[in-house]
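Visitor: Sequence and predicted structure below; questions after.
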Amino acid sequence: MKGNTKSVADLCLKLQDHALHVITVTDDTVLHMATYAKEASLVEQLLDELPDHHLDKLTRQNGVGNTILHETATSNHTVAIARKLLKKAPGLLGMRNHNGETALFRAARYGKTDMFDFLATRVSGYDESGLQFYVQRSDKTTILHMAILSLHFDLAYQIASKYEHLIGQRDGD
């Protein structure tokens, strides 16, 4: 994709599913691949050109259950894209991948503080029990556990300060 962004965008306009066309054996779409390639401007362009009747397909998951928001959550440079995605498909915020992780969880896993802060504001209206869905995987591992395991100690401190109820929680192990 590097250097071929115009060609990619032009091709997507010709496809029935546009940028949501599946192009890998693991069910990645053009948008997934543009996100992996860190082509933020291409991702924004593809989202802008996506017809409204395809917006329901933004929740499409790849072979490991990741949505485009899950992939976007692994970078601090894509907060604007995450904002645009959530405006077009708010349901993405509550989707889990096959590991039971939300996009907020992935931001914690990869230590992406800016992205984490943005996504955390999007779930800030929930009470403690409502938050659990976003901050804990199905195996009981929390965003605090993951930030520590991934050696993102500044983010772990931030999480412990903001979500004190996670401090004493045990994971599934």
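Guide: Perfect, thanks for sending it.
Visitor: Please make it C-alpha for all contacts and neighbour counts, starting now.
Guide: Will do.
Visitor: in stretch 32-39, what counts as buried?
Guide: Under the neighbour-count criterion of 16 or more other C-alpha atoms under 10 Å, stretch 32-39 has His32, Met33, Ala34, Thr35, Tyr36, Lys38, Glu39 buried.
Visitor: Put this next to the first one:
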Amino acid sequence: MADINYTAQRGRNRDLCNALMGKQDKEVIRVCRDLPEGPLRRIGANNDTVLHMAAHSEQSDLVLELLKLLPGNRSHGLVDIKNNAGDTILHEVATSDNMIGVGEKVLKRDEGLLFAQNDSGEMPIFVQPAMAKL
């Protein structure tokens, strides 16, 4: 039974990665709705969540839709969701000038993200100086 679950999870992760890379927003959202962890599902080799990967690939509309899938009680815990480099979702958003509006929405979910340090000691406001204006 464990092997079947493991195989199914790997298949679902692969499908999610392919949908993300193919910018198939509707498919990503559909799959995330069916997952217990939703868009916080770890799918990348770097222990990225679906949200990390969508933000890193500058899919702003998808990130905003995925944020809506998070339950209200998860709002103030995003600061604890980090990948293997210690990057939060806001670190990923901060790498692009095109994602400033998304950064505002992410910060509304958890203001603590602004000063969260990754494993290199970087905060999102230093990764992207424009974040300091938020």
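Guide: That came in fine, so what should we check first? Just so you know, these numbers come straight off a predicted model, no measurement behind them.
Visitor: Give me the TM-score for these two chains.
Guide: TM-score for the superposed chains, counting by TM-score structural alignment, normalised by the length of structure 2: 0.78, backed by 113 aligned residues with a C-alpha RMSD of 1.3 Å.
Visitor: Need the buried residues of stretch 32-39 of structure 1 in CSV (columns: distance to Phe116 of structure 1 and secondary structure).
Guide: Shown next, in CSV, are the buried residues of stretch 32-39 of structure 1 (distance: C-alpha to C-alpha, whole Å; DSSP: H, G, I helix; E, B strand; the rest coil):
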residue, distance to Phe116 of structure 1, secondary structure
His32, 19, helix
Met33, 22, helix
Ala34, 21, helix
Thr35, 17, helix
Tyr36, 18, helix
Lys38, 18, coil
Glu39, 20, coil
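Visitor: now these as TSV including distance to Cys12 of structure 1?
Guide: Formatted as TSV, the entries for the buried residues of stretch 32-39 of structure 1 read as follows, by distance: C-alpha to C-alpha, whole Å:
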residue	distance to Cys12 of structure 1
His32	13
Met33	13
Ala34	12
Thr35	15
Tyr36	17
Lys38	18
Glu39	15
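Visitor: Could I get the contacting residues of the residue nearest the centre of structure 2?
Guide: The central residue of structure 2, meaning the one whose C-alpha is nearest the mean C-alpha position (C-alpha atoms, centre = their mean), is Leu51 at 2.0 Å. Under the criterion of C-alpha atoms under 8 Å, 6 or more residues apart in numbering, the contact partners of Leu51 of structure 2 comprise Pro39, Leu40, Val63, Leu66, Leu67, Ile89.
Visitor: try 6 Å this time
Guide: For Leu51 of structure 2, the contact set (C-alpha atoms under 6 Å, 6 or more residues apart in numbering) comprises Pro39.
Visitor: Out of the buried residues of stretch 32-39 of structure 1, flag the one nearest to Met95 of structure 1.
Guide: Distance to Met95 of structure 1, by C-alpha to C-alpha, is smallest for His32 among those, at 15.5 Å.
Visitor: The closest one corresponds to which position in structure 2?
Guide: The pairwise alignment with structure 2 assigns His32 of structure 1 to His52, based on TM-score structural alignment.
Visitor: ranges for the helices of structure 2?
Guide: Assigned by DSSP state H, structure 2 shows helices spanning 2-21, 25-34, 50-56, 60-69, 89-93, 100-109, 124-127.
Visitor: and which of the buried residues of stretch 32-39 of structure 1 is nearest to Gly63 of structure 1?
Guide: Within the buried residues of stretch 32-39 of structure 1, the smallest distance to Gly63 of structure 1 is 11.4 Å, found for His32 (C-alpha to C-alpha).
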